[in-house]
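Enquirer: have a look; sequence and predicted model below, questions after that.
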Amino acid sequence: MAAEAGEAMMKPLFYAGLAAIVLGTVLGMFPRWKSATLSPASIQRRCYWTGSFVGALLLFIAVLPDWKSAVFVAAAVLAVLVVVAYRFTSHIKLGGKVYGYMRDQRHP
């Protein structure tokens, strides 16, 4: 009975994780608000990484009864999102330096 309830929650959590990743990606491309203190690039980065981490967490929880698979799924999703962020955006900023594949993406 408990296994059936766990399996019933896997699909909604999985789809919620995918939706969080898609929503974070879309808001990372098109910020929906402006801020007096934050630059648009900063808002885009925050939306992208929030959606990425929430999505990876939900995917981790969806696969959780098998914790080895759950860790693999979450790590694989985050690895893909880091590669996408490096290749196509300027969303990787560490220590005040922006990292990106193309030279024009490296300015803040």
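Expert: On my side now, so go ahead.
Enquirer: okay, CA-based contacts and neighbour counts for the rest of this
Expert: Fine.
Enquirer: right, and G55 touches L13 too?
Expert: No: counting by C-alpha atoms under 8 Å, L13 is not a contact partner of G55; they are 9.3 Å apart.
Enquirer: so which of these two has more stuff around it?
Expert: With neighbours defined as other C-alpha atoms under 10 Å, G55 and L13 compare such that G55 has more, 27 against 19.
Enquirer: mind listing what that one touches?
Expert: By C-alpha atoms under 8 Å, 6 or more residues apart in numbering, G55 lies in contact with A16, G17, L18, A19, A20, I21.
Enquirer: and here's the other structure:
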Amino acid sequence: MQELIAISDVASNGVQRGHAVFMWLALGAIAIGIIGSTHAPFKSRTRSPDSIERWFYWTGCVTACIFVFMSQWPDVARALFGAIGGGLALVAIAFLRTNHLKVGGRVYAAFDIFRRPDRPPVLGSDESQ
């Protein structure tokens, strides 16, 4: 019986370490999303810088929510609470502080300054040459 307890202790420590890894991955995904959404990391002939920044933000948010869910996985209630709560917080941040909440071609933002149309693509098109 003592051996079984020791094995279960090791298993629970391993699971806890696994939870921490997923939380660090979630933090990294949020960091990449925020950094990529402040300045477009690359230029495009077809996509505006706002579109590229928006793509980085939402990709980082969705990835982070998935990692938060996975970090709490055995407890489904906590996993859903963390993922949905984090997702709602990130949507609220996008609504209050950015122009990243765009649905059907319309930007939804709390303040007029963020409701501007997207900037044109940085690189000129080949047709103009």
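Expert: Looks like it arrived, so ask away. Just so we're clear, the structure is a prediction, and the values are computed from it rather than from any experiment.
Enquirer: redo the contacts of G55 of structure 1 as a markdown table? Include neighbour count and secondary structure.
Expert: Formatted as a markdown table, those follow (neighbours: other C-alpha atoms under 10 Å; DSSP: H, G, I helix; E, B strand; the rest coil):
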| residue | neighbour count | secondary structure |
| --- | --- | --- |
| A16 | 17 | helix |
| G17 | 24 | helix |
| L18 | 20 | helix |
| A19 | 16 | helix |
| A20 | 22 | helix |
| I21 | 25 | helix |
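Enquirer: and the residue nearest the centre of structure 2?
Expert: C61 (1.3 Å; C-alpha atoms, centre = their mean).
Enquirer: burial measure for Q105 of structure 1, as a count.
Expert: So Q105 of structure 1, with other C-alpha under 10 Å, has 17 neighbours.
Enquirer: same thing with V26 of structure 1?
Expert: By other C-alpha under 10 Å, 16 other residues sit near V26 of structure 1.
Enquirer: so what does it match up with in structure 2?
Expert: Counting by TM-score structural alignment, V26 of structure 1 lines up with I35 in structure 2.
Enquirer: now check structure 1 for the residue matching L25 of structure 2.
Expert: L25 of structure 2 maps onto A16 in structure 1, by TM-score structural alignment.
Enquirer: show me the contacts for its match.
Expert: By C-alpha under 8 Å, 6+ apart, the contact list for A16 of structure 1 reads G55, L58.
Enquirer: that one and A76 of structure 1: what is the separation?
Expert: Separation of A16 of structure 1 from A76 of structure 1 (C-alpha to C-alpha, to the nearest Å): 17 Å.
Enquirer: corresponding residue for R116 of structure 2 in structure 1?
Expert: Aligned counterpart of R116 of structure 2 in structure 1: H107 (TM-score structural alignment).
Enquirer: now do the helices in structure 2.
Expert: Assigned by DSSP state H, the helices in structure 2 fall at 2-38, 49-71, 76-97.
Enquirer: what's the most buried one of those helices?
Expert: Using mean count of other C-alpha atoms under 10 Å, the stretch among those with the largest mean neighbour count is helix 49-71, at a mean of 22.
Enquirer: and of the helices of structure 2, who's closest to F111 of structure 2?
Expert: Comparing the helices of structure 2 against F111 of structure 2 with C-alpha to C-alpha, the closest turns out to be helix 76-97 (7.3 Å).
Enquirer: can you check which part of structure 1 the closest one sits on?
Expert: Helix 76-97 of structure 2 maps onto residues 67-88 of structure 1, going by TM-score structural alignment.
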